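Student: just to be clear, the model below is a prediction. Sequence and coordinates:
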Amino acid sequence: MVDIILEVTGSLFAAIIFFTTLQGLRHHSVREQSGTNLVIAGFGLLFFGMLIDITDNFPELNYLVFIGDTEAQAFLEKVVGMLLGLLLLTLGFWRWIPSIKALESTRKSLDQLNAQLDQRVQQRTQELEIANRQLNDEISERCKMEEQLQYRVTHDPLTDLPNRYAMNEILEQQVSYCHSQNVSSAVMLLDLDDFKKINDHLGHEVGDRVLHQATNRLREAIPDGGSLGRFGGDEFIVTLPEIKNPEDVKLIADLLLKQFRLPFVLLERDFLITVSIGIATYPRNGVNPQELVRHADSALHRAKIDGRNIYRLFTDDMNKVLARRLALEEQMHGALERDEFSVNYQPVIDLNRQCVASAEALLRWNNPILGAVAPDEFIPVAERTGLIVPIGQFVLKTALQKTIAWRERSHGSFHIAVNISPLQFRDHKLASFLTRILEQTGLPGSSLELELTEGVLMDSSEVADDTLRVLHKLSIGLSMDDFGTGYSSLSYLRRYPFKTLKIDRSFISEIASNQGDRELVSATISMAHRMGLKVVAEGVETEEQLAFLRLERCDLIQGYYYSKPVVADDFDRYLDCWSEPLVASEKAIV
């Protein structure tokens, strides 16, 4: 029984192997092996021999196989079949050995390749991790740089305050909030008074220190919720997002002014620097940021006019001033090309020689829309817009061309005086322009006198110093205009080569009745003579004024007593009146 089980098991095993081999033949790589057919045949014979052995124990199954008639034949068939099967299997396996070796070699190669691939994958993974970390670092650094760039875009690098761009956004948010909550707010514009003098005389480094100190002082006075920003230059802006009581705005403005009552310590010296403030409130003075800032600027301008170191709230009257200023700026552009400007001339009388010694060229503007505009109104606009430079060149050119004939009539003693603004004096082209126009007219430099105010000299720079050297080389005269109205006029007289000093009309107007003005004028004339300067008294209108000035030995007289400013043709006729010795009243042009 055990033999039967073993034989059956062996036959099943052979059948399974035979079947598996047949299944393997379905694969192209197995069919191509040289020993495959021998292995199949060997398994077939083994299976056949085992089947014969099984049928020996079960005669009823003899019909399944062909068996010899005798046991010897059957045994021989079984033995031959099995031996032949084993032989075929051996030959087949032997033929498979090179393929198996090749497969083993291939497997080892694949293992090596897999190991190399794993190593490269690990290496690449490490590289990618490093690259990823570097990329994350770069992204973080880029984000930081973008944040820094955004901060720089929205903040002033000197004071670290929000700049104009950032403050406009803050104002947008403030207006939106006030509109939704139905509350009031305020905008303040602050400007340091005479800050330019600090920059020009002490240098920009000291000016930067002033801005730092001013920033710290303003921060201390800003209430919670308020914002402080720098609008540019020496101008700051304060926003107050919620104002419950209108008087609170005034209290805060007073507090801001108070911050500047203590002097600034610069270069171991004390400097008193004040601030002017313009205020506009929402919604009374404007409902959008642009309107609020514009009106606050108008109020600031009013504070400057009213004496500085004060605050001003925007009023409707300032709207008219603003509209007028905008109209002046609009009409002034192109006015020179439209021949709207002209030059008038006011004679200057030499009291000693009793003749017309010179004339002052005075600019006039007659616009078809605005009418005749006063110089005090349009000249500041021309300076602010920069148009004063070409307009000033027009005055110089026109006046010098007229001076040619007037010098011939006076046998070369006549000269023309022309006012020069600070912006003109800082123009690096002024010296070359004067050189060229004198060459074109053929006039000597002594025929021209430039009237400079203290403001011109306070704005002095390297360009201005170069211009002064050229003026001196050309023999162009310098006159100190409006003497006595500034703070440092005496020091400028000592430092620069002035030939003439002009006493301001504000001191002349009351010398007949004001003892203090008489003493000041008398002292000024005496001092100027000691310095070798000629003195011109401006604004002389009465006989009493003239008598006092003659008594004090004033050299030159200018004013309505002799003549108002007139056009060139009338000035020609005025010179004709002086060809014969007539009294002043007969020579006056009314």
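Tutor: Arrived safely.
Student: use CA for all of it now, contacts and neighbours both
Tutor: Will do.
Student: can you give me the strands in the stretch 101-250 of the chain?
Tutor: 184-192, 227-232, 235-243 (DSSP state E, counting those that start in this stretch).
Student: between the ones you listed, which one is nearest to Thr485?
Tutor: strand 184-192 (21.1 Å; Cα to Cα).
Student: if we can go back for a sec, save the strands of the stretch 101-250 of the chain as JSON lines, and put in distance to Phe93 too.
Tutor: Output for these, formatted as JSON lines (distance: least, Cα to Cα, whole Å):
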{"stretch": "strand 184-192", "distance to Phe93": "102"}
{"stretch": "strand 227-232", "distance to Phe93": "95"}
{"stretch": "strand 235-243", "distance to Phe93": "98"}
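Student: which of those sits closest to Leu6?
Tutor: strand 227-232 (102.8 Å).
Student: now do that closest one against strand 184-192, angle only.
Tutor: Orientation check (axes from the mean of the first three to the mean of the last three Cα atoms, to 10 degrees): strand 227-232 against strand 184-192 gives 40 degrees.
Student: identify the residues contacting strand 227-232?
Tutor: For strand 227-232, contacts defined as Cα atoms under 8 Å, 6 or more residues apart in numbering pick out 156, 159, 161-164, 167, 218-219, 222, 236-240.
Student: returning to that earlier point: nearest to Val356, out of the strands of the stretch 101-250 of the chain?
Tutor: Of the strands of the stretch 101-250 of the chain, nearest to Val356 by Cα to Cα is strand 184-192, at 44.7 Å.
Student: then this one, side by side with the first:
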Amino acid sequence: MSQTANKMSNALCIALWVVDTDRASIAWSNCHAKTLLRQNSSAANFDREFFFDDDFLATLRLMTVAYDIGEQVTFDWPTPLGKDDIIECVSTIISLGGERRGLSVQALFSNSSPLDAEIGLIKQLGSLSVAMLDYDGGFLEVSDVFASRFGTVSSMSDLFVTNSNTCAFMSKLSLGQPFTQEIRLSTLNSVHWHQLEVVFHPEGKVLLMANDIQQERGRENEIFRLHHFDVLTGLPNRYHLYQTLENILESGNKRFEHWGILYLDLDNFKIVNDTFDHRVGDELIQQVALRIQSVIPNNAELYRLGGDEFVILLTNILGVESLQEVANLITRNALNTYFIANMEMMVTASIGIACYPEHGDNVDHLLKNADAAMYRAKSIGHNTSFVFDVDMIDTIRAHLTLGGGLRKAIEEEEFELFYQPKVRLSDEVTVGAEALIRWFHPELGLISPDQFIPMAEESGMILPLGEWVIRTACKQIKTWQDQGIPPISVSVNLSGRQFMQTDLVEMVAQVLEETGVDSQYLELELTESMLMADAQQTIEKLHAFRKLGVTLSIDDFGTGYSSLAYLKKFPIQTLKIDRSFVNDLGISGGDDAIVKATIAMAKSLNLKVIAEGVENRSQIDVLNGFQCQEVQGYLFAKPMSNKDFVHYMKTQKMVNVSDVLSSVTSTI
């Protein structure tokens, strides 16, 4: 240690003690603290029986509440020492276990020169990295800690990373006023952030404390990064987006700039997360982010809001056409597959477009309107975009209203199942029915499934709603049988998310047992895309249903991408030809060929075929010629309430289910 540093050490006495404010006691103290404070107490046991003035104790307790653990507070301790009236102290708020707090107090006292006292004042701030300078920035003496950190230095210019930093520091030094500065300094190991505190003394000396704050800066940077950026993708997050939009909006109001956003939501991403490990979903999100970043222009920035939602901000654009061009780039690129976990996956996005100032005059309105446009794009079809329109405001209100009322609607029985007959084509005997869910809202009236089913999927309410449909259909079967109506089966179309329920088979078995319905009267319908999401897992679940005795069918056959090899492995009994192929039967040779080939294939696999959407006799003639077994459509009957369906069954030709099993199909 240098001669000056030795003088510092010998001249200064560091008194340390811990105050327990709850117990109004000094919990611990070193010998210097006892020397410093003992004269204020005649107690034999100094640490436990030290006397506190009530007002001063109240002040100390207030400090422990007002400051956080680890914060430092400078205050005066009202204990006489010789001719002095107070002791200047620095305390740190500490934890004494549980919720108890206290103060770790430090004081320096000296009979040395005023210059040594100044050094002590700096050291009491919690740092031992101290140096003495002249007014020109030259080093006179340094402490051991300072030397171990910075090595041999002769002037402040040896510490600073750049000449400009040196000039700035010397400029402040020339003013002769104490100051504090945070700056990067060159240490022996690397460049670190430091907090410099400078104190001047009348004897022409400058005392410098250099406190290393690299770790604190690192923590601040990490907190900033976590607050502003998405952990999974590294993209700026929702908070960062709002800050950016607010700043751009302010500048846009001044310069009348055009800018806009694309609101992206991945199509059917929940199926990926529900079908595969979440790590697969995370990797897919990462690859989607990288691909989008690779195609968007330089004036665009990608943000991740969370989950499978992204926003692209474009500035300095000519108009909404610029936004549409970027949206088209993304949708075209989405058709390329992703290679993840030894699988090829394709995921598309629905994109909502909103432009400032046409579609919103503030951040919230613009994002809400872009979000609404995204949902409109999703309703039109996947991998497409839609530009916000003012006429969509009513749709937004309805979306919010309906989305919040689904659970209440289930609890208050606002839903009802309607039924549409299914007819055997050979003799036009009614052999079953299709069940369609309806929502009779107390204020909005009849709400189409096209409106509330997507909301149920998004919110997760599709699971309780789907269970309600299965339970209600089974109860209805039992009621019809009790009324003496020949038994027919009822089928329920499962949603993708519902089919991925791990306990779906158990739930269906429980409903059948509770309602007392034979499993042969319940049929479950699934879409092609649902079956092919994870073919092996699907096969296992389907066999579990068949073991239970439930009938299975593929709905809307021909609109998906079933593999014939897998179709042979699926324990399916029925194929339903989608109405889009039935509409132009007898008119379109292409549709005729598709329907004929489907029926022939189903016959070879020993599957029954039902044609949906039959509305005229010419379609019946064609289907009869192709030997289709069953049909349904407006030609025979529209969907009807339970009361009307019971009347229909009593007045129409019926057949017992033991002769021909058919099903009732729900729209969920």
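Tutor: Okay, I see it. Predicted model only: the values in this text are computed from it and were never measured.
Student: if we can go back for a sec, looking at the strands of the stretch 101-250 of structure 1, which is buried most?
Tutor: Among the strands of the stretch 101-250 of structure 1, strand 184-192 has the highest mean neighbour count (mean count of other Cα atoms under 10 Å), at a mean of 25.
Student: and of the strands of the stretch 101-250 of structure 1, who's closest to Ala72 of structure 1?
Tutor: Closest approach to Ala72 of structure 1 among the strands of the stretch 101-250 of structure 1 is made by strand 227-232 (121.2 Å; Cα to Cα).
Student: now the lengthiest strand in structure 2: buried residues?
Tutor: Identified as the longest strand of structure 2 according to DSSP state E is strand 429-441. The neighbour-count criterion (16 or more other Cα atoms under 10 Å) identifies 429-440 as the buried residues of strand 429-441 of structure 2.
Student: please apply the same query to stretch 41-61 of structure 1.
Tutor: Under the neighbour-count criterion of 16+ other Cα under 10 Å, stretch 41-61 of structure 1 has 41-56 buried.
Student: so what touches that stretch?
Tutor: 4, 7-8, 10-11, 14-15, 17-18, 62, 65, 67, 74, 77-79, 81-89.
Student: before we move on, back to that, between the strands of the stretch 101-250 of structure 1, which one is closest to Ala280 of structure 1.
Tutor: Short answer: strand 184-192, nearest of the strands of the stretch 101-250 of structure 1 by Cα to Cα, at 5.4 Å.
Student: what's that closest one packed up against?
Tutor: Where contact means 3 or more Cα pairs under 8 Å, 6 or more residues apart in numbering; DSSP states H and E, strand 184-192 of structure 1 is packed against helix 164-181, strand 235-243, strand 275-282, helix 289-305.
Student: what angle separates it from helix 289-305?
Tutor: Using the same axes, to 10 degrees: strand 184-192 of structure 1 against helix 289-305 is 50 degrees.
Student: now strand 184-192 of structure 1 on structure 2. Mean distance?
Tutor: Compared with structure 2 after fitting, strand 184-192 of structure 1 has a mean deviation of 2.3 Å; criterion: mean Cα distance after the TM-score superposition for structure 1.
Student: ok, stretch 204-214 of structure 1 next?
Tutor: Mean for stretch 204-214 of structure 1 is 4.7 Å (mean Cα distance after the TM-score superposition for structure 1).
Student: which residues are in contact with the spatially most central residue of structure 1?
Tutor: Geometric centre of structure 1, nearest residue: Val153, 8.1 Å, by Cα atoms, centre = their mean. Val153 of structure 1 sits next to Tyr165 when contact means Cα under 8 Å, 6+ apart.
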